[in-house]
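Colleague: Model the structure of this input:
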Amino acid sequence: MEWLAGAYSFSDELGGFVIESVSGSGTQEDPIVVTETFASSSPVTLVIRTKRPIRPFDDGTLYANGILYMRVVVRNGSGQGWVEFEFELQERLHQPSIFSDGLSFDQRSEKSDEISSDAYDKYSRDFEPYDKLLFHDGKVDPGETAGFSFLITDYTPKSVFYLVQDPRIPST
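Modeller: Sure thing, here's the model as predicted:
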């Protein structure tokens, strides 16, 4: 199913999780909120598509402008506790994002005030050849939810990109 919010659509078509709801316009004041349920502790991929014309850096909400404030709320339906949670942006499915594609978790800012989680105390960002956010120092037990907020910037916007979400379980 495809969910519309702001200038974008969001889809769980690649499987492994279910989108429960999507709302918001994608601005700082009204971020896109995607609520999901994971059935396992395996990585899943959220497909994000532009649904309005692309106009980089436009300051309104009528266009896909390459600036997308998001909040992802994930319910752990896996039966296993998660000790970390990683997000990775990909412009091409299954290929790491590179600097020249313009897609990142606000890579131009050294420390982003837009990055937070209500379940994990710390995060680290990894750029080149990936664009990753790893949340750690916390946990999400089975049946609990975790919220994550971040800013996605794309200085050369494309009509589709991907957000890989990877819950991490303790190693044995």
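Colleague: Could you use CA atoms for every contact and neighbour count after this?
Modeller: Will do.
Colleague: List the neighbours of the helix or strand containing F85 that are in contact with it.
Modeller: Taking DSSP states H and E as the criterion, F85 maps to strand 84-90. Strand 84-90 is contacted by residues 96-97, 103-105, 120, 130-139, 161-169 when judged by C-alpha atoms under 8 Å, 6 or more residues apart in numbering.
Colleague: Repeat that for stretch 20-29.
Modeller: With contact meaning C-alpha under 8 Å, 6+ apart, stretch 20-29 is reached by 3-7, 10, 30-37, 61, 67-70.
Colleague: Here is a second sequence; please produce its structure as well for comparison:
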Amino acid sequence: GIGTKEDPIVITEELNSATPVTLTIRTTKPIEAFGKAGEVANGIIYMRIETLNNSGQAWVEFQFELQEILDQPSVFGDGLSFDQRNKSPDNIVASNFAEFDRDFEPYDRLLFKNGKIDPLMTGSFEFLITDYTPRWTFYLVQDPRIPTG
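Modeller: Predicted structure coming up:
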């Protein structure tokens, strides 16, 4: 896809463990904030991630974290977030989880909860990433959570 609501970027992946993995996202087009999607990198990316759980353990939560600099929490000044300006987002959904929480400053995290993805099953996550100061590269940390106790 080109990253619009009607044509999201779709990533199909398989995770072989319940440990965090980092997806590096790079633009291949010139950066132009608020430019036309598909022609430039405009700082607005609708994503759908379809993840096969091949870890052998059920995932009871799934967290995403945005980072503009690898291994450093996202801060307010970087402009990167899970649509932080929208207080009641309707574009954050998951096939296997009924609820989500968002945390901002000093992190930009999206936690899906109240559900599970069993081994060898696939879960789908949809969300909007906004970056009001677009950069060539940023990172999306994915953290499947297993039961504790």
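Colleague: How alike are these chains, TM-score-wise?
Modeller: Aligned and superposed, the two chains score 0.99 in TM-score terms (TM-score structural alignment, normalised by the length of the second structure); 149 aligned residues with a C-alpha RMSD of 0.6 Å.
Colleague: before we move on, back to that, any quick ChimeraX command for the buried ones out of the contacts of strand 84-90 of the first structure?
Modeller: Remark: buried members of those, expressed as a ChimeraX selection using 16 or more other C-alpha atoms under 10 Å:
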select :96,97,103,104,105,120,130,131,132,133,134,135,136,139,161,162,163,164,165,166,167,168,169
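Colleague: List the ones among the contacts of strand 84-90 of the first structure that fall in helices.
Modeller: Using DSSP state H, no member of the contacts of strand 84-90 of the first structure falls within helices.
Colleague: Quick one: the strands in the second structure, in order.
Modeller: Ranges of strands in the second structure, per DSSP state E, are 9-15, 21-26, 44-53, 61-67, 80-81, 93-94, 97-104, 108-115, 122-131, 137-145.
Colleague: so of those, which one's packed in deepest?
Modeller: Highest mean neighbour count among the strands of the second structure (mean count of other C-alpha atoms under 10 Å): strand 80-81, with a mean of 26.
Colleague: Tell me the residues of the first structure aligned with that one.
Modeller: Counting by TM-score structural alignment, strand 80-81 of the second structure pairs with residues 103-104 of the first structure.
Colleague: Okay, the spatially most central residue of the second structure and T28 of the second structure: tell me how far apart.
Modeller: By C-alpha atoms, centre = their mean, the second structure has its centre lying nearest to F64, at 5.1 Å. Look at F64 of the second structure and T28 of the second structure: by C-alpha to C-alpha, to the nearest Å, they are 23 Å apart.
Colleague: Same check on P134 of the second structure?
Modeller: Counting by C-alpha to C-alpha, the separation of P134 of the second structure from T28 of the second structure is 13 Å.
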